[in-house]
Structure formats: structure tokens, C-alpha cells
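Q: 3D, please:
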Amino acid sequence: MATTSDNTVEKVSCKCRLCGAQSQYVFKGPLLDLEIAYYKCQTCDYLQTETPTWLGIAYEHPINSSDTGIMERNLRNTDVTIAVLSVFAGGEKQAVDFAGGWGVLVRLLRDRGVDARWMDKYSDNLFARGFEYDSKQSREHLALTAFEVFEHLENPLEEIRQMVKISSFVLFSTQLRAENSIPPQSWWYLGAEHGQHIGFFSLRTLEWLARELGMHVVSDGRSYHALTERPINRIFWKPVLWLSKPIAWLVTLRHESLILEDHQRHSQVSHSRKE
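A: The predicted model follows:
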């Protein structure tokens, strides 16, 4: 057992929720109104909280009130998605947004001509109603986005396996730690005020994950990454992210927006109901 500075006793180790190896106790920190322990895996470098018994409270409101960057982030992610799919995924125009929240990204992508679909087991679909993901949808020519999702996963390997069953091209974001590092307890990404972030990756963790899945990983070393069936030329990854806005603008010129088509579809459904 290990004694912390406030004289409480924590387990020296616990099972890594990602790889199943032993994670060693590293520190204790505040989360919501709790003091919880953090553990780091020696095998895959995954940093995790103790068993997250507080998630019922944390997800009373799936979109937490401290997420003031949600709209700007969705605008940025729209450009990134269009640019990445255009350059690295053969110009795919179909996508499913895993844990899509209120459906903001799905609506923005559809406005720009991408046939995007929504899925989320925690949140209501407010902005993309009628465009939920159907598991019967073909896996071919389909990409999956998972922005700010990986750090929320309670059973990360199992849930990421579900993602790659849907698509062999997974574009995602999560803030990386430096490899083999222990972040300060003040690190903003620990999300102490909302309690939804329970697992933290480094590049080493992503590389372990890609090997386990039999896939390839590419990363900007900070926040944007992709798990793919075919390798991506890493030389071009960062430039495409940097230039995502103009690339997306050029691509959108060739795509017809789905705004009018979606409006007509909903109008027809509404009319048929009245009849």
C-alpha cells in the first residue's frame, strides 16, 4: 500500500483498463467533490483514474458547462474532417460521428456536403435528427470520427474495437501526455471540474493500441490522430491539419451542400405524417 500526503492509503497498483497489465499508483487529486487516485501503466503508458464510480453524476449533463469551446471546436473539426478525408481517405463523403453529442458536427458536415451520421448513447440528438447511424450502413467508403471521446471511455479497448468494426478509418482527437510522464495535478485536461475524463493517452499508448488492433496510427503529437487500415504518410499529416481550412474550402466548392436535400426530406416526412 502507498501512503499519500494526506495520510490516506491507496492501492499500490490496479489493473490497466486499456491493456490489462498492472498500473502503478502515481498521485491523488481532486475530481468533482472527491479525491481520487491516478495510476499509470508500465506496459502501454496509459494513465487512468481509479474505478470511476462517479460517472452517473458526471453525465447528468452530457455536455458539461465548462466546455465553452464546443462551437469553435466543432467548426475546426468540420474543416479537419473534410480535409483529412479528402487527402487521406480517397475523398470519402460518408462519415459517422461516434459519441456525437448534440449532433452539431454532423449538421455542419452535412451542410458542407458530407453524408454524416450521428450516434451517441449518452446524449440527445438535437441538430441532426433523422440522420442517426444505421448499423446496416456499408462499412465501405465510411469514415468514423471520435473527437474528444477517447479520454471518456470506461472500457477503452472494447469501445475502440467497436469503432474499428464500423470503419477502418478512425479520425479522432484527444490531448496527449508526454511519453512516460506524470502530469501535474493542475493539468486542465484531467477535467477535475466535470469528472468525465478518466483515461489519458501518450503517443506510446496510441502505438500500443494500433499494434493491438493490427492497424496503423498517425498523430500530430498533440491532439489529432488517426487509426487506419492502410498506413498514412506521416510527412503530410501535420501540413494537412495546418492547412485544413483552405483545403476544406476548396473541397467544399466541389461538394453540393445537403441543406436543401435534408430540408426536403424532413418536409416530405412531416407531410406524410399529416396525411
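Q: from now on I want contacts and neighbour counts done on CA atoms only, so please keep to that.
A: OK.
Q: list the contacts of Ser23.
A: For Ser23, the contacting residues are 13-16, 39-42, by CA atoms under 8 Å, 6 or more residues apart in numbering.
Q: what subset of the residues you listed is buried?
A: Judged by neighbour count, with 16 or more other CA atoms under 10 Å as the criterion, the buried members of these are 13-16, 39-41.
Q: just the strands in the stretch 151-275 of the chain please.
A: In the stretch 151-275 of the chain, strands defined by DSSP state E, counting those that start in this stretch lie at 169-173, 199-200, 216-219, 224-228, listed in chain order.
Q: how about the third one: buried residues?
A: Pointing back at strand 216-219 there. By neighbour count with 16+ other CA under 10 Å, strand 216-219 contains the buried residues 216-219.
Q: need these in TSV with distance to Pro184, can you?
A: Below are these laid out as TSV (distance: CA to CA, whole Å):
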residue	distance to Pro184
His216	30
Val217	27
Val218	26
Ser219	23
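Q: just to revisit the earlier point, now, among the contacts of Ser23, which is nearest to Gln162?
A: Out of the contacts of Ser23, the one with the shortest distance to Gln162 is Cys16. That distance is 19.0 Å, counting by CA to CA.
Q: what residues are up against the closest one?
A: By CA under 8 Å, 6+ apart, the residues touching Cys16 are 22-23, 40-41, 46, 48.
Q: report how many residues lie close to the closest residue to Lys93 other than its chain neighbours.
A: The shortest distance from Lys93 to any residue other than its chain neighbours is 4.8 Å, reached at Val114 (CA to CA, 6 or more residues apart in numbering). Applying the criterion other CA atoms under 10 Å, we find 23 residues in the vicinity of Val114.
Q: to compare against the first, here's the next sequence to fold:
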Amino acid sequence: MDSTQTVKSKITGGPVKPIFDAKVLGKYCVTYWQCLETMFIQTDEPYWLDEAYSTAITDLDLGLAGRNVNKAEAAERLIDRALPDAKTFLDFGGGYGLFTRLMRDKGFDFRHYDIYCQNIFAKGFELDALEPVGLSKFDLVTAWEVFEHAPNPRELIRQLLSVSGTILFSTELVPEQPLNAESDWWYFTPETGQHVSFYSRKALHSLAEEFNLFLYSDNTANHILSARKLEIDPFPAERSSSSLFRLLAEPVWRRGKRMRTQSNRRESLLPADFANAVEQLKNTKAQQPDRPGGSSACQK
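A: Just a heads-up that it's a prediction; the model follows:
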């Protein structure tokens, strides 16, 4: 049977097409499929996740510290602007707890939740389960760089909506140009095996309609799904000149060059460090034996 007849879009349930094969974790030959209706991209069913999460934070996440600092600054402004009545918050998939700690330092009553990663910075403010006894729903749940890790996007949204009617999250949107290889977009990162779902604006709109939610997006990387219509657009209309938009939308690894052109500050070493880390990880994986039946050419 043709595999395209059995693989269905995890957004619409409709048809998909294979766009390329890539070696995940350096040894598993995996097909990436694109939804014909929404342009959402998904991998083969990710049987490798237990191995991928043997280390919760990957060696390629060099922007973690800077991302948390900038997300905290931007989230403070966004909440004050569009969600001024919000009092209680949860950071879902919060990693080491740095974002929760930063937000609590700013006066926001955040709690932390992550089943994969050790909480270092937000001890005493973690939740052991998403339905804590004695706590009502949160006014807002944040999920920074979580959606691309979800093998089932619908299940993730159901889980988040069980604790809050408003979700503020980040995930890079699929570029408009055709993607024919893993090298066409840095966000695929098959070396780590953790990114398995890649969203377009159409895909997020489809999910919003299915769950009867309002969608707000900066059309780049940051988005809100909410059960209620917000009185103020959380993302400023004049995005190109807005510092709020820039802080939310611009990946931290891309910020170094802009900062140098606007001031006398040194150019960030993060882009070069990221490229070196990718090569080191590829070299490490290349030295490991292939999965039985695999081949270096990633052929099926």
C-alpha cells in the first residue's frame, strides 16, 4: 500500500505529501510530510522520542538563557497591554524554571511545569500535575518552544486548555518558500530528534477553528490562542517599528548582527556557536553505528 494513503495530516486529517527524508539522531531515516491544505509539516510517527529526550535540553539550545530573558521582558509588556486583569500564570514545558523565576521577579504569580526537565530556578513553585488540587484554572498559560515538540498538536492544545483559556506560545512558522531538504530551514534540527511538528499560519487558524478559539499572531514565531476575544490586539499593528514585536519575534541567535549595527556593542557569538554545535553533533552521530538495516544515504 502506498504510504501516502496511510499518513494523514495531524491538523486536518486530510492528505499529505512527502517532501524529503532526513537522518534523525544521526541514524533513523525519517520522512517529513506536508499537509496539502495547511502546509503544516510533520515527521513520521516519532518512535525515537525516548532516545531524543534522554537529555531534556539539547546541546543545540545555546539560546536558552537569552531567550528566557527576552521572552520575560516581552511577556511583561504583552500581559500589561492585552491581559491587564490576568493574575495567575503557568509556564508549561518550562525547562530549568528560568522564565518562571524571571516573571516572579517582575511580580507575576507564575508556576512552573515540565515533566522532562529538572527545575533549578523555580523550586517551590512547580506543579506536579496539570490539575492541582485547590487551584482553579490559570488566567494564562505560556508554552515557549513547545508546540514543535508535540507529536499530537490537538492533544497538546486540549491539555493546555484544561488549565487555561488563553495560551501564549512560540513556535517558528513554516517559511513560504518550498522546503525540499532539512538544510532549507534551521528549525528542523533532525540532529536532536525533538522537533516533529512545524506550523503555518493556516495550520494555527485551523486549530483555532476546531477548538473555537481566537487566534492572534505576529506571523513569525509568537502566537495567542484564546477562548475569549481580547479587547486589545496583543501584537502591535506597526510591528516593524515596535520593540515589543522585535523582542517577541526575533530569534535570539539572529539578534547579534542587528545589535552591532545599532550600537558599538560586539557582535554576538551565538550564531557561530550554534553552527559549530550542529557540526559537532553531526560528527558525534556519524561516529555511532547505524540503526540495523539503515544506511548512510538515508534510503527507504
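Q: can you calculate the TM-score here?
A: A TM-score of 0.79 describes the superposed chains when it is computed by TM-score structural alignment, normalised by the length of structure 1; 236 aligned residues with a CA RMSD of 2.2 Å.
Q: let me know the closest of the buried ones among the contacts of Ser23 of structure 1 to Leu190 of structure 1.
A: Distance ranking of these against Leu190 of structure 1, using CA to CA, places Tyr39 first at 12.8 Å.
Q: and after the longest helix along structure 1, which helix or strand comes next?
A: Among the elements of type helix in structure 1, defined by DSSP state H, the one spanning the most residues is helix 70-88. Downstream of helix 70-88 of structure 1, the next assigned helix or strand under DSSP states H and E is strand 94-98.
Q: that next one vs structure 2, average distance?
A: Compared with structure 2 after the fit, strand 94-98 of structure 1 shows a mean deviation of 0.9 Å (mean CA distance after the TM-score superposition for structure 1).
Q: run the chain-centre distance for that strand.
A: Relative to its chain's centre, strand 94-98 of structure 1 lies at 12 Å (CA atoms, centre = their mean, to the nearest Å).
Q: so that strand matches what in structure 2?
A: Aligned using TM-score structural alignment, strand 94-98 of structure 1 spans residues 88-92 in structure 2.
Q: do stretch 146-158 of structure 1 as well
A: Residue span in structure 2 matched to stretch 146-158 of structure 1, by TM-score structural alignment: 143-155.
Q: which other residues reach that stretch?
A: Contacts with stretch 143-155 of structure 2, where a contact means CA under 8 Å, 6+ apart, come from 10-11, 45-46, 91-94, 156, 167-171, 194-199, 207.
Q: Gly90 of structure 1: neighbouring residues, count only.
A: Gly90 of structure 1 has 10 neighbours, counted by other CA under 10 Å.
Q: distance of it from Ala83 of structure 1?
A: When distance is defined by CA to CA, to the nearest Å, Gly90 of structure 1 is 11 Å away from Ala83 of structure 1.
Q: go on, Leu203 of structure 1?
A: Counting by CA to CA, the gap from Leu203 of structure 1 to Ala83 of structure 1 is 23 Å.
Q: thinking again about what came up before, and the longest helix of structure 1 with strand 94-98, angle?
A: Between the axis of helix 70-88 of structure 1 and that of strand 94-98 there is an angle of 140 degrees, by axes from the mean of the first three to the mean of the last three CA atoms, to 10 degrees.
Q: next, the mean deviation of helix 70-88 of structure 1 compared to structure 2.
A: Compared with structure 2 after the fit, helix 70-88 of structure 1 shows a mean deviation of 0.7 Å (mean CA distance after the TM-score superposition for structure 1).
Q: on contacts alone, who are the packing partners of that helix?
A: Judged by 3 or more CA pairs under 8 Å, 6 or more residues apart in numbering; DSSP states H and E, the packing partners of helix 70-88 of structure 1 are helix 104-111, strand 143-147, helix 234-242, helix 244-254.
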